[in-house]
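A.B. asks: can't give you the sequence, but here's the structure:
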């Protein structure tokens, strides 16, 4: 459960001139009961942190009195930064920092807080410039030669002073700090792992001492990310995608944004997010296209992921029993049953993610009985072959079982070794330095130092994944569980156990060789 910190005052002392109440105190007339923005947000955050810390200027504090949690009143930006530092110093859990005037989907908050990255920020990038033909306009000066700037462009009311790459924030600016070719803004929510809380606190206190250098347009979240990035913390990025987030700053926006929010199908987004993004070809196109709807049906009827796992196990055992008959009709039935055993194996995970029901028992059941279903089907096929007079295929069954066991052992051991491996540190520069040129130069030096023949080969192979055919070929060659169950189902129904085991052994050997080669290269890189 994260420690939630709400930022109760908008950027600058006069960010919303003429308003008698802070933006967070505005009502949302289009929603049932016409709640205030802060009231709605507190309701959403209750399951994450029932007593959040709210940091607000003294003039805005009235709107936050009486709400759950702790109210910290400040007088200026320096006080805001020191209050954030104090909250970070006291944190024993991950931190979720966001503006108090946020209008956001529950699912987006959930996706941000479940991130395993050290830090994650919600951003939006500037639309790229296009010519009359719709082609992107390439700047005349390459980014390597571009001069840092303190941009005056705005996007959604925030200054465009962030340089974001594909996966993380490269540099952040302010009215004092210049950024090379900024292209994005930080929308608001910032999730920081507790291990980086001391770094955040130190950076916030140092920034507080520099508060006189910042402008009224400088956003508090932007300054916090600036401090993290310049201290070498990797801040990942996430877009809104198919979910909604906006900051409500005026009465007009309080009327307009809920209508825009209603146009998004949050339940469909939640359902789509319940499906793993890195599944194999067979799972993606022949299972997950409809299994997610089974998961939602199960969630609405109160079924638990563990109950669905038991259904999958029962189907797997029934499939093995059908294969053991050795008859053609039994083989066809076994193929159908093992397919649906895999479908429900996908459903249990999707149900857990959709209903947000996770547990140690469920994770253990899922991991253990995936192997159990696979191996009991091996036994059923071998028994069926003996019953039907095909011959003794137990040797092939044992080879297939040994091959898969070794692969699983390598998977788990490599994953454990990777988790123990410390990440390569990012460079840092003092907050007192105005341009980000030294930071970018240090990043280039780091990139050059890490570059060798093996890394270049791996990077080239990674880039090849942008081609759809290569992407799916790489997914299939490793012979994931979806493809294995598909091979068992198809070859078992159409041919016999000998063909099934030969297919498993041959494809499994190719997949093992491919995976082992890749892991050796990554270990040596």
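C.D. replies: That came through fine. All of these numbers come straight from a predicted model, not from anything done at the bench.
A.B. asks: C-alpha only now, for contacts and for neighbours.
C.D. replies: Will do.
A.B. asks: so where do the helices sit in the stretch 101-250 of the chain?
C.D. replies: 106-113, 197-208, 220-230 (DSSP state H, counting those that start in this stretch).
A.B. asks: Out of the ones you listed, which is the most enclosed?
C.D. replies: helix 220-230 (a mean of 24; mean count of other C-alpha atoms under 10 Å).
A.B. asks: how far does that one sit from the chain's center?
C.D. replies: Remark: helix 220-230 is offset 21 Å from the chain centroid, using C-alpha atoms, centre = their mean, to the nearest Å.
A.B. asks: Hey, what's the angle from it to helix 197-208? Just curious.
C.D. replies: Calculated by axes from the mean of the first three to the mean of the last three C-alpha atoms, to 10 degrees, helix 220-230 forms an angle of 110 degrees with helix 197-208.
A.B. asks: which secondary structure elements does helix 220-230 contact?
C.D. replies: Applying 3 or more C-alpha pairs under 8 Å, 6 or more residues apart in numbering; DSSP states H and E, one finds that helix 220-230 contacts helix 77-90, strand 169-172, strand 184-192, helix 197-208, strand 235-238.
A.B. asks: One more to weigh against that first structure:
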């Protein structure tokens, strides 16, 4: 459950969007009516805060945050936005996430969908290193908002106001802001501090950007994301509404929803040999009412059928078993994609998916071993089968235990600076010192290895070396169809051992820093 906070239109006077109509959309709804209908499913009793008085609005937001027991989603009332964008923002696992746009808008980055600077802007910035740049009051505007954020690749680095300078501002906070439950107390505290100094802000300071300003200076990591292929815009006139409605109607929201159903961190085999088409199977299944659990049962059936084929030990059946285990994995991907596309999540489904992934894998091990024995090749194969099963079981145990321990680990603190500091020099100096400190010793090694991931070869090599489930099922399908069970188990044991050594080394290093 998410607590929704609807802000009156800002900056400037509180322009009620109740009379602004989206004629391009079915039913000719007003901007306010449409947004409220979008938010009702998340929070039927969402809070509404007028923004004509900044101090009062900040205190009201602090009151909501203090009472919140769940995450908060803050959005201006004059927002025209795709449902899918709201969903993606509110499902973020970041402690805080803001929708931002860079200045000027000339392109889209591959990793986060943020607009990049144009060549002239980049050339101008390159002339003076950022460490030598002077803080400034951002006066340029993007979509009516003052450019007063400095954003990096994944988070807001610094924020300014009409009276607080920021070093080389390059972005704006468009409006939507998601705050996790654990950061709600920090939000409340920050809003009260901001309310006490409201007289120091300018008339053009946007309420959301002020909140981000306070959070960043108080050491909260505020992540960023762009609109990517989805729509968001704040409107104040009927002309802007008409433009927004026409632009939004011309965008394919369903395609974005379908693409979002595919995990972004999948392995090499899954990304290039399954997800390229499995998403369309997922959409077909979802539109015909199939549930994720039903798709999971299809995957289990195919896995058991593959094991039965392997158990014959005969070449034609081994080939068929390889094909079936491949499609068992395809439908293993489809069940999660159906859940994400149709937004049908449940504890039972998650448990079934995790449990029967192992079941399919191990029953296939048994089928391969039985097939080898019935072919008259001896019982020694069971040693290899047991080794493969034991290795995989230990790996899953280590994965689970590390995941639990890692979730308990508090995030690394960010430096803070007083809200009344006139610029961000002190904050940037602290960030620089933190960067130097985190570049030494084991942290430095881990950081260097992480940065190496920007090269595609290294990125995919790291994905493959950990021997994820896609690669394991591919290895089983290919080696069983082309060779025999002994080669399959040897492949699983050797590759699995390398993967175990790699992941264990990395996790030990991360545990020590």
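C.D. replies: Structure's in. What do you need? Since the structure is predicted, the reported quantities are computational estimates derived from the model, not experimental observations.
A.B. asks: Quick one: residues contacting the aligned partner of residue 221 of structure 2 in structure 1.
C.D. replies: Residue 221 of structure 2 maps onto residue 234 in structure 1, with residues paired by TM-score structural alignment. Contacts for residue 234 of structure 1 (C-alpha atoms under 8 Å, 6 or more residues apart in numbering) come out as 118, 119, 168, 169, 228, 426.
A.B. asks: one step back: Throw the helices and strands packed on helix 220-230 of structure 1 into CSV and include distance to residue 71 of structure 1, thanks.
C.D. replies: Formatted as CSV, the entries for those read as follows, by distance: least, C-alpha to C-alpha, whole Å:
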stretch, distance to residue 71 of structure 1
helix 77-90, 10
strand 169-172, 29
strand 184-192, 19
helix 197-208, 18
strand 235-238, 27
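A.B. asks: for those, which one sits closest to residue 347 of structure 1?
C.D. replies: Checking these against residue 347 of structure 1 by C-alpha to C-alpha gives strand 235-238 as the closest, at 26.1 Å.
A.B. asks: Show me the contact partners of the closest one.
C.D. replies: By C-alpha under 8 Å, 6+ apart, the residues outside strand 235-238 of structure 1 that reach it are 117-123, 164, 167-169, 225, 228-229.
A.B. asks: swap the cut-off to 10 Å and go again
C.D. replies: The contact list for strand 235-238 of structure 1 (C-alpha atoms under 10 Å, 6 or more residues apart in numbering) reads 108, 111-112, 115, 117-124, 164-171, 186, 190-192, 225-226, 228-229.
A.B. asks: Provide a ChimeraX selection command restricted to the buried entries of these.
C.D. replies: Per 16 or more other C-alpha atoms under 10 Å, the buried members of the contacts of strand 235-238 of structure 1 correspond to this ChimeraX selection:
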select :108,112,118,119,120,121,122,123,124,164,168,169,170,171,186,190,191,192,225,226,228,229
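A.B. asks: Give me the residue at the spatial middle of structure 1.
C.D. replies: Computing the C-alpha centroid of structure 1 and ranking residues by C-alpha atoms, centre = their mean puts residue 115 first, at 5.1 Å.
A.B. asks: Which residue in structure 2 aligns with that residue?
C.D. replies: Using TM-score structural alignment, residue 115 of structure 1 lines up with residue 92 in structure 2.
A.B. asks: Test my guess that its match contacts residue 99.
C.D. replies: No: counting by C-alpha atoms under 10 Å, residue 92 of structure 2 sits too far from residue 99 to count as a contact (11.6 Å).
A.B. asks: Now do the shared contacts for those two.
C.D. replies: Joint contacts of residue 92 of structure 2 and residue 99 (C-alpha under 10 Å, 6+ apart) are 178, 223.
A.B. asks: residue in structure 1 matching residue 263 of structure 2?
C.D. replies: Counting by TM-score structural alignment, residue 263 of structure 2 lines up with residue 276 in structure 1.
A.B. asks: hmm, I was thinking of residue 242 of structure 2
C.D. replies: Under the alignment by TM-score structural alignment, residue 242 of structure 2 pairs with residue 255 in structure 1.
A.B. asks: Does that match belong to a helix, a strand or coil?
C.D. replies: Three-state assignment for residue 255 of structure 1 (DSSP: H, G, I helix; E, B strand; the rest coil): helix.
A.B. asks: Repeat that for residue 358 of structure 1.
C.D. replies: Classified using three-state DSSP, residue 358 of structure 1 is coil.
A.B. asks: what residues are up against it?
C.D. replies: Contacts of residue 358 of structure 1 were listed using C-alpha under 10 Å, 6+ apart, and they are 304, 305, 306, 349, 351, 352.
A.B. asks: That one -> structure 2?
C.D. replies: In structure 2, residue 358 of structure 1 lands on residue 345 (TM-score structural alignment).
A.B. asks: and what of residue 31 of structure 1?
C.D. replies: Match for residue 31 of structure 1 (TM-score structural alignment): residue 25.
A.B. asks: so the residue nearest to its match when sequence neighbours are not counted is in which element?
C.D. replies: Spatial nearest neighbour of residue 25 of structure 2, excluding adjacent residues (C-alpha to C-alpha, 6 or more residues apart in numbering): residue 245 at 6.7 Å. In this assignment (DSSP states H and E), residue 245 of structure 2 forms part of helix 238-249.
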